[in-house]
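*Asks:* this one's sequence-less:
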């Protein structure tokens, strides 16, 4: 190929992959093995000592997973990536490199309910403390910064409400505080938004959602932007200080602009163990090949359905950034000009009971706890994904008692609208 930089759709099909050198197989093989044979004792020692790159054990790395990692890093514009077992696993591995017991990280209030639960409760056992900020008021991030702050965490498109976060404004806060900005880009995918282009230092995904796209495989990924200096001020000893388990190597000094991805692999994945199955990596790779086609169809369908719901007498309000009158429409135009995503919420005039009733009457929409499938999905967050929160917290996170969340698939939009019409009428 010439020196021309490949386009997004080309990268989605080809990045990281070559025909198998032994068999000539065009599709990336599933290397379903636990471990790999060393050339000799010196080769083994160099791999374990981080003097050379290669395969040791699938918990740490695998050739199928490596193609997935290189592909997502290319799509996001990062320097390197690490695939793990789930989106939640990605968040644990990322923050393990950054936080010591007693440290804090700032998180946007508008997040997936599972992340709110993980940050509020599970991370307490590690001594990691979350401080909440309002993504609609950037000054709340500024006020939340303290000497213990080690990171800021946001979603590019927030789950469940589909609101667009002002990544550049929050990146400015992170730069001033001298901490990395972590962006969960699950709902947008790099087809709609590339957070690194707007100041993110680390990007995470639940690969389970739009990147995999077919609701058949769990996975998560961490993308290193290569933009943060981990040696500044001694805040991040996991990266800047000598690592005793690797004969005193300083990861920042040795690996430069992909040191964070290396740390996540050789300190996080190695010891915590949330490895991604090579089979799941293969399934997700296959899904990514059609990501541009699917995401555009998702977005086109979602806008049509949001417009339908906005005019329905049983609907109190629709929260979709793709609608001209939505409060996030200007941010959507700036960050996601191809479309505002496929996940959004609407409120029913009948409140909580109407939301519960609606999901039981839909026939084409599947009632389940997932987003990003080719199939259209529905859930009532207040009774499910956000049920652990009190009503005030549900409302702050965009999951009030009257709210229904839709994840719009790639079916014919007329059929989806007909299903919503019959359920709302019933």
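*Replies:* Received it, and whenever you're ready, just let me know what you need. Bear in mind that the values here come from a model prediction, so they are computed numbers and not experimental data.
*Asks:* Every contact and neighbour count from this point should use C-alpha atoms.
*Replies:* Will do.
*Asks:* that's a helix at residue 405, yeah?
*Replies:* No: counting by DSSP: H, G, I helix; E, B strand; the rest coil, residue 405 is not part of a helix but strand.
*Asks:* Please report the distance of it from residue 166.
*Replies:* As judged by CA to CA, to the nearest Å, residue 405 and residue 166 stand 22 Å apart.
*Asks:* Could you check which of the two has the larger neighbour count?
*Replies:* Each of residue 405 and residue 166 has its neighbours counted (other CA atoms under 10 Å); residue 405 has more, 26 against 22.
*Asks:* Verify the contact between that one and residue 161 for me.
*Replies:* Yes: here residue 405 lies in contact with residue 161, judged by CA atoms under 8 Å, at a distance of 7.3 Å.
*Asks:* which residues are common contacts for those two?
*Replies:* 343, 344, 345 (CA atoms under 8 Å, 6 or more residues apart in numbering).
*Asks:* from those residues, which is closest to residue 230?
*Replies:* Residue 230 has its nearest neighbour among the shared contacts of residue 405 and residue 161 in residue 343, at 34.8 Å by CA to CA.
*Asks:* How about that closest one, nearest residue that isn't a chain neighbour?
*Replies:* residue 407 (4.4 Å; CA to CA, 6 or more residues apart in numbering).
*Asks:* got another, please set it beside the one above:
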């Protein structure tokens, strides 16, 4: 495509994709291959020396995956992206060039339960650590940052409660501290929220969710804004200092705005091997083509269902930021001007037992450990996705025992309400 300023709906269909030069195939082919033939010995050497961009081995780069990377980067407004095997892989990939033993990150308390566990437990094995802070308390965020902090991490729309982070306020803190802000934009997608426009430096996605949109394949992605100055201090030697594996090459000096992206491919995927397969990239590309249409319907249905639940006497409260009663309603227009997404929780009168009965009584809603599907999904987070957390952590994350999480799909909203109505009748009888 040319450099014209195309709209989102056009870019979600065309960005990164061109007719296949050999066959003329209009859709991006699935390049199901492990390796690529070099033109000659000099060509191979240039590729391995990072002197030329091209394909070597599909652990590093693949033409189908490359199209997906360019499309997601374009939709987010970034300069480059690296796709990998899952959203959890994307989180590690985002931290890998920044961290070293003894360094820490500051993370929001409102995160997916698996992310809390990854940051509180697993990364300790690398010698990294995380401090969890309520990001509504900006003074606490400032106070948590120390000389060893290398990143701040949050979700734009937090899973499970649908809370919206004030990205402008948080990015002001990270810029003053000279460290990058990493935003998980999975629940919002670039259609609802563009974190780079609010000061974020890196964006991560579980492409498994809304980007693919049909619950078929796993994937993750890290997008680079290209605006962070990795050489402004000595905090990020992997990007600013000579890399011995490439004969002293300095990634930031050599690749400029694309330093993080090139490092993530040349070292991150090379050594960690968290590779996205080309068939997964193909399914995600097809999903992204309808992203805006789906997100509009997700939001429309979520508003309708959330309002109905809020008015129902069998419900204590609803956490949806799209409701005027939400303390986060004022952030919707600023952070997510196209809507507050399709993810939220609600508290059932009767607590834990009533939640379980409700889930077991639903017919249209699917009880699965996923979100962002065209189908409406439900789960009791305290006993599943956030089960590994203690109750204080669950409540801080928005996954209290009396809450049910719903991911509202694109079905007929009246049918969803009828399903919830009959299930609530059984759960609170």
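*Replies:* Ah, there it is. Everything numeric in this text was worked out from a predicted model, so none of it was measured.
*Asks:* returning to what we had before: take the shared contacts of residue 405 and residue 161 of the first structure and keep only those in strands.
*Replies:* 343, 344, 345 (DSSP state E).
*Asks:* how near is residue 106 of the second structure to residue 69 of the second structure?
*Replies:* For residue 106 of the second structure, the distance to residue 69 of the second structure equals 27 Å [CA to CA].
*Asks:* quick one: the strands in the second structure?
*Replies:* 80-84, 104-108, 129-133, 149-155, 181-184, 202-206, 220-224, 315-318, 343-348, 366-367, 377-379, 403-407.
*Asks:* Quick check: residue 363 of the first structure touching residue 418?
*Replies:* No: in this structure, residue 363 of the first structure is not within contact of residue 418 by CA under 8 Å, at 10.0 Å.
*Asks:* And residue 99 of the second structure, how far from residue 53 of the second structure?
*Replies:* 26 Å.
*Asks:* which ones are touching the closest residue to residue 250 of the first structure other than its chain neighbours?
*Replies:* Using CA to CA, 6+ apart and skipping the chain neighbours, the partner closest in space to residue 250 of the first structure is residue 242 (4.6 Å). Residues in contact with residue 242 of the first structure (CA under 8 Å, 6+ apart) are 248, 249, 250, 251.
*Asks:* So which of those is the closest to residue 89 of the first structure?
*Replies:* Nearest to residue 89 of the first structure out of the contacts of residue 242 of the first structure is residue 251 (CA to CA; 21.7 Å).
*Asks:* Against residue 306 of the first structure, how distant is that closest one?
*Replies:* Residue 251 of the first structure is 48 Å from residue 306 of the first structure, by CA to CA.
*Asks:* Then residue 42 of the first structure?
*Replies:* When CA to CA is applied, the distance between residue 42 of the first structure and residue 306 of the first structure equals 61 Å.
*Asks:* and residue 419 of the second structure, what pairs with it in the first structure?
*Replies:* Residue pairing (TM-score structural alignment): residue 419 of the second structure is matched to residue 419 of the first structure.
*Asks:* So its match is in contact with residue 359, correct?
*Replies:* No: Residue 419 of the first structure is beyond contact range of residue 359, at 10.9 Å (criterion: CA under 8 Å).
*Asks:* List the residues that contact the residue nearest the centre of the first structure.
*Replies:* Residue closest to the average C-alpha location in the first structure (CA atoms, centre = their mean): residue 205, at 2.2 Å. Taking CA under 8 Å, 6+ apart, we find residue 205 of the first structure in contact with 87, 90, 184, 185, 186, 220, 221, 222.
*Asks:* and the fourth one, how many residues sit next to it?
*Replies:* Other residues lying near residue 185 of the first structure total 22 when counted by other CA under 10 Å.
*Asks:* quick one: contacts for it?
*Replies:* Counting by CA under 8 Å, 6+ apart, residue 185 of the first structure touches 155, 156, 157, 193, 194, 195, 203, 204, 205.
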